[in-house]
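1. From the sequence below, what's the structure:
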Amino acid sequence: MVRAAVLHGVGEPVRIEEIELFPTGPGQVRVKVAASGVCHSDLSLADGTLDQAFPVVLGHEGSGTVVEVGEGVTHVAQGDPVLLIWAPPCGECWFCEHAEPHLCVKAMDAARVPYARLADGTEVLPGLGTATFAEETVVPAAGVVKLPRGAALAEAALLGCAVTTGTGAVWNTARVAAGSSTAVIGLGGVGLSAVQGARVADASVIIAVDPDPDKRKLALALGATDALEPAPDLGKRVRALTGGRGVDHAFECVGRAATIRTAWGLTRRGGMTTVVGVGGKDDKAEFSALELFHFARTLTGCVYGSTDPARDVPRLLEHVAAGRVDLGALVTARIGLDGVNDAFAAMREGRGARSLVVPASA
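-> Prediction:
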């Protein structure tokens, strides 16, 4: 039996309960969780913005140590430090074969299959196929990537989603070129990672936008050239910093129609607006036919930073080792399993960058 933060329904608080993991089967890996970031996608699953069946153990941004491997698993062994990948590509579907593994049609297969049971025998689902709000989890072999020994294992958890998504939005989706001007709206873990990604890409202007002064201050420390509070004259201030044009690239890291429109409005004619945040299906962003023609902007969605784990995790590890990407600076709270509800509350209120769940501290 292991302790886990179990969610039984939309809008309910998670409850710390003991669950029994199913035996590690062929092609599976059992992992002792070192740490898990609390991501906005977890909150979206908890509050019903994204569909989720129950009961479920959420958490998908995790790292840990291999406890056991199933038959046929050869790329990791017991004792290896690993990063958990919540959307492992199958390598065989049309999207994988066409160099779009972040859109793999089988990436969410594990999320639909129970992986544990409660004390009363009720089967439990793994949130996003990963279930890292727990002391241990069992995942598909493709869902773990071996980490270098000696890596800061707890902070490495953020590579599982926030950092890959934020930097990937800049490097893979938008392909920001050196000298470009950028704006990032929303300075949670993903937005602050996008700021770092823009700095690594050698963007000349990096404008960070958030109502929280602490987050704006952190963004400046991580490479933003300017940090602005949302206000009616935001567009005017951004244009003043970009030769009157607006930014080449705007990144929306909130997931709301209103901020998508804001990002669009900050983008220059011919520029690119990238929607990174996960929004609700009923929150509609509207654009007139005339403005789509006139501004000649590109509006694109971004899933998981257009990430290919095999390519991007090693690249990120190199940037982390060289000090170009700072993982520790993103962590504004370290909590035990019993702190997940408070972390969700902080996220709803826009406080903090990333809460890091360390199950052993609970």
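2. Going by C-alpha atoms from here, please, whenever you check contacts or count neighbours.
-> Will do.
3. which residues sit in contact with Pro53?
-> Slight slip there: residue 53 is Ala, not Pro. Leu125 (Cα atoms under 8 Å, 6 or more residues apart in numbering).
4. Any figure for the gap between it and Ala119?
-> Separation of Ala53 from Ala119 (Cα to Cα, to the nearest Å): 19 Å.
5. Which residues are in contact with Val247?
-> So Val247 contacts Ser180, Ser181, Thr182, Ala183, Val238, Arg239, Leu266, Thr267, Arg268, Gly271 (Cα under 8 Å, 6+ apart).
6. 10 Å - rerun?
-> By Cα atoms under 10 Å, 6 or more residues apart in numbering, the contact list for Val247 reads 180-183, 205-207, 235, 238-239, 241, 263-273.
7. Can you tell me how far Gly168 is from Pro88?
-> On the measure of Cα to Cα, Gly168 and Pro88 end up 16 Å apart.
8. if I pick Leu125, what's in contact with it?
-> Applying Cα under 10 Å, 6+ apart to Leu125 gives the contacts 6-7, 52-58, 110-117, 131.
9. Next: His60.
-> Contacts for His60 (Cα under 10 Å, 6+ apart) come out as 36-39, 41-42, 84-87, 126-133, 157-158, 160-161.
10. Which of those residues fall in helices?
-> Ser41, Asp42 (DSSP state H).
11. Among the contacts of His60, which lie within strands?
-> Counted as lying in strands by DSSP state E, out of the contacts of His60, are Ser36, Gly37, Leu84, Pro126.
12. quick one, strands of the stretch 251-362 of the chain?
-> 267-275, 298-301, 331-335, 354-357 (DSSP state E, counting those that start in this stretch).
13. still on that earlier bit, and the contacts of Val247, which of them are buried?
-> Among these, those classed as buried by 16 or more other Cα atoms under 10 Å are 180-183, 205-207, 235, 238-239, 241, 263-269, 271-273.
14. Same list (the strands of the stretch 251-362 of the chain) but as JSON lines, adding distance to Gln28.
-> Shown next, in JSON lines, are the strands of the stretch 251-362 of the chain (distance: least, Cα to Cα, whole Å):
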{"stretch": "strand 267-275", "distance to Gln28": "33"}
{"stretch": "strand 298-301", "distance to Gln28": "32"}
{"stretch": "strand 331-335", "distance to Gln28": "28"}
{"stretch": "strand 354-357", "distance to Gln28": "23"}
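15. Also this sequence, please, to line up against the first:
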Amino acid sequence: MSISVRGAVIESVGGRWEVEDLELAEPGPGEVRIRVMASGLCHSDDHLVTGDIPNVLPFLGGHEGAGIIDSVGPGVTRVQVGDHVATAYLPACGHCRWCSQGMQYICDSGAGMENGFGLAGNPRFTRRSGAPLGAMQRLGTFANYLVTDESQAVKIDDDLPFDVACLVSCGVATGWGAAVNAAHVRPRDTALVVGVGGVGINAVQGAHHAGAAHVVAVDPVAFKRDEALKLGASHAFASIAEAMPFIHSVTNGQGADSAVITVGVVDGALIAETFSAVRKEGRVALVSIGQNEPGIPISPLELVVYAKTLRGVLFGNCNPTNDIPALLDYYKAGLLKLDELITARYSIDRVNEAYADMHAGRNLRGVLIHEH
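-> Below is the predicted model of the structure:
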């Protein structure tokens, strides 16, 4: 039997989030229903609004979630009713070519994600008109309840605050992993982080944790630079150009050892500028989404002769089933700051205000607190 829930839906590119009542199906085989307690307001959901991520619309937003297992379908073995969980950004099957090599972040189960329906291809949410509705990452944490595959529910400790735990579902893991797993920041390195919002601030934390001697944060917003200095950056500048004299002063003119790009929307010129900011054998990890045109003006000669690396990063190249609990263990041990990331908390009815605050640079991270 379906239940009635409230969620925020984007109807078309350029529109506003509209909060409406929806019908949520009962969990089917291998599925669980989660009472969502908190959801991070991630920039990835905003990409649906701006059109930077092409997607089937209308769509229910939200993929950074934490809550309680409310009901389980037949055959569920990973979690049980009452478990506290964080959501995983995609289901990890555990046996495809990628999962078997420890790369859950590109599991084949991600195919068809743009429709937002369940793994079996069936919609979990329905509008009051009877029209099926897809959900972000097959989750939809902008609703106060959701149904998803059990592989997208990662059990967490019961004593963890939901507003903190939800952040590790995407933004924290993506930023931290970009520095540690993709850029391979090492002890003594000079690491450059370009863009220190909800994802980049955690690349700063990851680079600091990895032992970088210099963590250089770049962001045009003074508030974000100040927060970066509190959360592990050694230096902060408004632009790459302003940062380069310092970087050259501590690297014998060579450039940064590695760089992570985590701006809200990227273009080829910024990628090229960051690429030129790293040394021979330097590594650039690109997290940000952008358009294909007009391309990336990188010199093939610079790429080859200096043996540099430019790579894309998805979910920080993390494995949700392992890395979400691991990052929360770091938090409990005092090695990862999460409470400090939350600038403001919002009700579902203030979701558009929350994204306006994000665009204005007023938030490191906003969190949606659901009512039940």
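16. Can you calculate the TM-score here?
-> The TM-score (TM-score structural alignment, normalised by the length of structure 1) is 0.95; 361 aligned residues with a Cα RMSD of 1.6 Å.
17. ok, back up a step: mind putting the ones in strands among the contacts of His60 of structure 1 in JSON lines, neighbour count and distance to Pro13 of structure 1 included?
-> Formatted as JSON lines, these follow (neighbours: other Cα atoms under 10 Å; distance: Cα to Cα, whole Å):
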{"residue": "Ser36", "neighbour count": "33", "distance to Pro13 of structure 1": "18"}
{"residue": "Gly37", "neighbour count": "34", "distance to Pro13 of structure 1": "18"}
{"residue": "Leu84", "neighbour count": "33", "distance to Pro13 of structure 1": "25"}
{"residue": "Pro126", "neighbour count": "28", "distance to Pro13 of structure 1": "17"}
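18. on that earlier part again, which ones among the buried ones among the contacts of Val247 of structure 1 lie within helices?
-> Gly235, Val238, Arg239, Ala263, Trp264, Gly265, Leu266.
19. What does the fourth one correspond to in structure 2?
-> Spelled out, that is Ala263 of structure 1. Structural alignment (TM-score structural alignment) places Ala263 of structure 1 against Thr274 in structure 2.
20. Pretty sure that match sits against Ser258.
-> Yes: contact between Thr274 of structure 2 and Ser258 holds when scored by Cα atoms under 10 Å: they sit 9.5 Å apart.
21. Need the overlap of contacts for these two.
-> Listed as contacting both Thr274 of structure 2 and Ser258 by Cα under 10 Å, 6+ apart are Leu192, Val193, Arg283, Val284, Ala285.
22. just curious, which of the residues you listed is nearest to Gly334 of structure 2?
-> For the shared contacts of Thr274 and Ser258 of structure 2, the residue nearest Gly334 of structure 2 by Cα to Cα is Val193; the value is 22.3 Å.
23. and the match of Ala263 of structure 1, how far is that from Ile247 of structure 2?
-> Distance, Thr274 of structure 2 to Ile247 of structure 2, using Cα to Cα: 12 Å.
24. Report the set of residues contacting both of those two.
-> Each of Leu192, Ile240, Ala256 lies in contact with both Thr274 of structure 2 and Ile247 under the rule Cα under 10 Å, 6+ apart.
25. show me what contacts the second one?
-> Listed by Cα under 10 Å, 6+ apart, the contact set of Ile240 of structure 2 reads 192-194, 216-220, 247, 270, 273-274, 277.
26. now with 8 Å?
-> Here Ile240 of structure 2 is in contact with Val194, Val218, Glu273, Thr274, Ala277 (Cα under 8 Å, 6+ apart).
27. Any chance of those in a markdown table with distance to Thr343 of structure 2 as columns?
-> Formatted as a markdown table, the contacts of Ile240 of structure 2 follow (distance: Cα to Cα, whole Å):
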| residue | distance to Thr343 of structure 2 |
| --- | --- |
| Val194 | 20 |
| Val218 | 19 |
| Glu273 | 30 |
| Thr274 | 28 |
| Ala277 | 31 |
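28. between those, which is nearest Val72 of structure 2?
-> Nearest member of those to Val72 of structure 2, counting by Cα to Cα, is Val194, at 42.0 Å.
29. In structure 1, what range does the helix ranked longest in structure 2 match?
-> Identified as the longest helix of structure 2 according to DSSP H is helix 320-332. Mapping helix 320-332 of structure 2 onto structure 1 (TM-score structural alignment) gives residues 309-321.
30. pretty sure Lys146 of structure 1 contacts Ala77?
-> No: with contact defined as Cα atoms under 8 Å, Lys146 of structure 1 does not reach Ala77; the gap is 9.2 Å.
31. which residue of structure 2 sits farthest from its center?
-> Centroid-distance maximum for structure 2: Asn252 at 34.5 Å, with Cα atoms, centre = their mean.
32. helix, strand or coil for that residue?
-> Put simply, Asn252 of structure 2 is coil when judged by DSSP: H, G, I helix; E, B strand; the rest coil.
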